[in-house]
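**Student:** Sequence and predicted structure, then a few things I'm wondering about:
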Amino acid sequence: MVTDPVRYADGRLHVPSGPGLGMRLDPDRTEIARINMNADKHDIRQGGHWSANPNPPYASGGTLSGPTWTVRLKGATNQEIKDNFTYTAAARNKNAPAFTSPRPLTAVTTATGGRALRVAQATDDQMVHHYDVTVTDATTGTVVVSSKVLSEYFFRPRPNTLDVPVPAGATGTRYTADVRAVDAYGNASPTAALTFTQ
C-alpha cells in the first residue's frame, strides 16, 4: 500500500499514505467516506522489505479526509433524482488555491551543483493537487520546463516546498518561471513569477 518514506533536506521524514473509500449503501442514499490510511511503523516498505514480515498488520485505522459525501436518491423517477442531485458541475468548489508566501518562488542550487526552482506550497480550502510550471529561456524564448508537478499531497506531513530541476544551460543564462497552483477541481491561483540566472 505504501512505499519507502522520504527524508527531506530539512531532516523531516515524510511517510506516504494511501487513500481509500468506505461506502455505506442504504435504500435512499449512498454515503462515501474518504479515508486517509496513514502509514505506521508496521506497514512501511524499506529496501524492498516490509517492516513487519511477511504480512504487515495495519494498525492505523486512518483519518477522514473531509466530510462524508452523501448521494441522496430523492425523487420518484430517474429524472427527478437527477434534478435533485447535489454533486453537479454547477455546485463544484470554486475557491482557487493561493500562495501565502510573499516570495513563493526562489532559485536554488542543488546538492549536485545544478539549478532548481523552489516552490513554496500554496494553500487551498480543500487540497492543492498540482502546480503548472513553465520555465523559459528569457533570451531565446525556448521553454525548458513545461510540467505539472504534484503537490506531494500523498505525504504526511506534506513538504513545505518543492524543488523543480531546471536543465543545465550556459552560465549567465536568464530564465523566467511562471507557476500556478491548481486544486482537484481545476481552480487555479494567480501566476507567481520569477526571473533568475543559471
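**Tutor:** Perfect, thanks for sending it.

**Student:** okay, CA-based contacts and neighbour counts for the rest of this
**Tutor:** Noted.

**Student:** and the closest residue to Ala184 other than its chain neighbours, what is it in contact with?
**Tutor:** Spatially, and ignoring its direct neighbours in sequence, Ala184 is nearest to His129 (5.3 Å; CA to CA, 6 or more residues apart in numbering). Going by CA atoms under 8 Å, 6 or more residues apart in numbering, His129 touches 150-153, 181-184.

**Student:** change it to 10 Å
**Tutor:** Residues in contact with His129 (CA atoms under 10 Å, 6 or more residues apart in numbering) are 97, 148-154, 181-187.

**Student:** hold the first one in mind and look at this next one:
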Amino acid sequence: MYQDRTDISRINMAADKHDIYAGGQWSASWQPPYASAGTLSGPGWTVELKGSTGRQIKDNFRYTSAARNTVAPEFATATPLSAVTAPDGAAALRIEQARDDQMVHHYRVDITDTTTGTKVVSSKVLSDFYFMPRPNVLDIPVPDAVAGNTYEAKVVAVDAYGNASPEATLTFTR
C-alpha cells in the first residue's frame, strides 16, 4: 500500500507439491509449514487513489458497477454441443468450452426429455476455471437417458460478471 495507490499481486498460494491429488491420495503431507510462498499467477492490479479529498477519490474510483466488464462469453464454434457416450455407456452432453475476455465462470445447462416432457437436468456447471490448463470440453451426464427418446439441451456460458452468451441448443436421440 502506498499513499496514492494499492498494488495487488496475484499469487497462487497452492504452489506446494502437497496440493497434488492423484490416484486417490495426496502426494505429500498437507500440513504446514509450506515450502513455497506461492507463485505469481498473472499480472498484478493497481488501485489508484486519484484526488485530494475522500469525495474526489470516490468520484474518480474506476472499479464501480458502471465501469464493469460487459463483454459476454462466446462459443468458438457454431456447434459447441454434441451428444456423446461416456466410458460407462451412459449418455452425456459435451460442451466445447466458451471463451471470454476474462473468464467463463459457469454454464447454465437445461436438458429436457422431449419425448416425456420431463426436465432431466437443470443446473449451473462450473467451467473448471480453477484447473490449469482448463479442459477444452465438459461432459455433463444425462441421468437415466432412455434409448430411443429425444432430448433437447440448452446451454448458456456465463462469466464472473454475469454476462451471458447467446444460448446454444442441441436436439439429440439417445
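**Tutor:** The structure has been received and is ready for your questions. All values derive from a computational prediction rather than experimental measurement.

**Student:** returning to that earlier point: who wins for neighbours among the contacts of His129 of the first structure?
**Tutor:** When neighbours are counted by other CA atoms under 10 Å, Ala181 leads the contacts of His129 of the first structure with 30 neighbours.

**Student:** All the strands of the second structure, residue numbers only.
**Tutor:** Applying DSSP state E to the second structure gives strands spanning 5-8, 11-12, 21-22, 25-26, 39-40, 45-48, 81-85, 91-96, 104-113, 118-126, 137-141, 150-159, 168-173.

**Student:** and those, which is most packed in?
**Tutor:** Compared across the strands of the second structure, strand 150-159 shows the largest average neighbour count, a mean of 22 (mean count of other CA atoms under 10 Å).

**Student:** Pick out the most distant pair among the contacts of His129 of the first structure.
**Tutor:** Phe154 and Asn187 (19.4 Å; CA to CA).

**Student:** tally of neighbours for Gly44 of the second structure?
**Tutor:** Gly44 of the second structure is flanked by 11 other residues according to other CA under 10 Å.

**Student:** what do you get for the one 10 residues further on?
**Tutor:** Under the neighbour criterion other CA under 10 Å, Gly54 of the second structure is assigned a count of 11.

**Student:** Please apply the same query to Ala122 of the first structure.
**Tutor:** Neighbours of Ala122 of the first structure under the rule other CA under 10 Å: 23.

**Student:** Could you measure from it over to Phe154 of the first structure?
**Tutor:** Distance, Ala122 of the first structure to Phe154 of the first structure, by CA to CA, to the nearest Å: 15 Å.

**Student:** what does Val144 of the first structure give?
**Tutor:** 27 Å.

**Student:** Enumerate every residue touching the residue mapped onto Glu167 of the second structure from the first structure.
**Tutor:** Aligning on TM-score structural alignment places Glu167 of the second structure opposite Thr191 in the first structure. By CA under 10 Å, 6+ apart, the contact set of Thr191 of the first structure is 98-99, 132-133, 177-181.

**Student:** ditto for Thr46 of the second structure
**Tutor:** Taking CA under 10 Å, 6+ apart as the test, what Thr46 of the second structure contacts is 1, 5-9.
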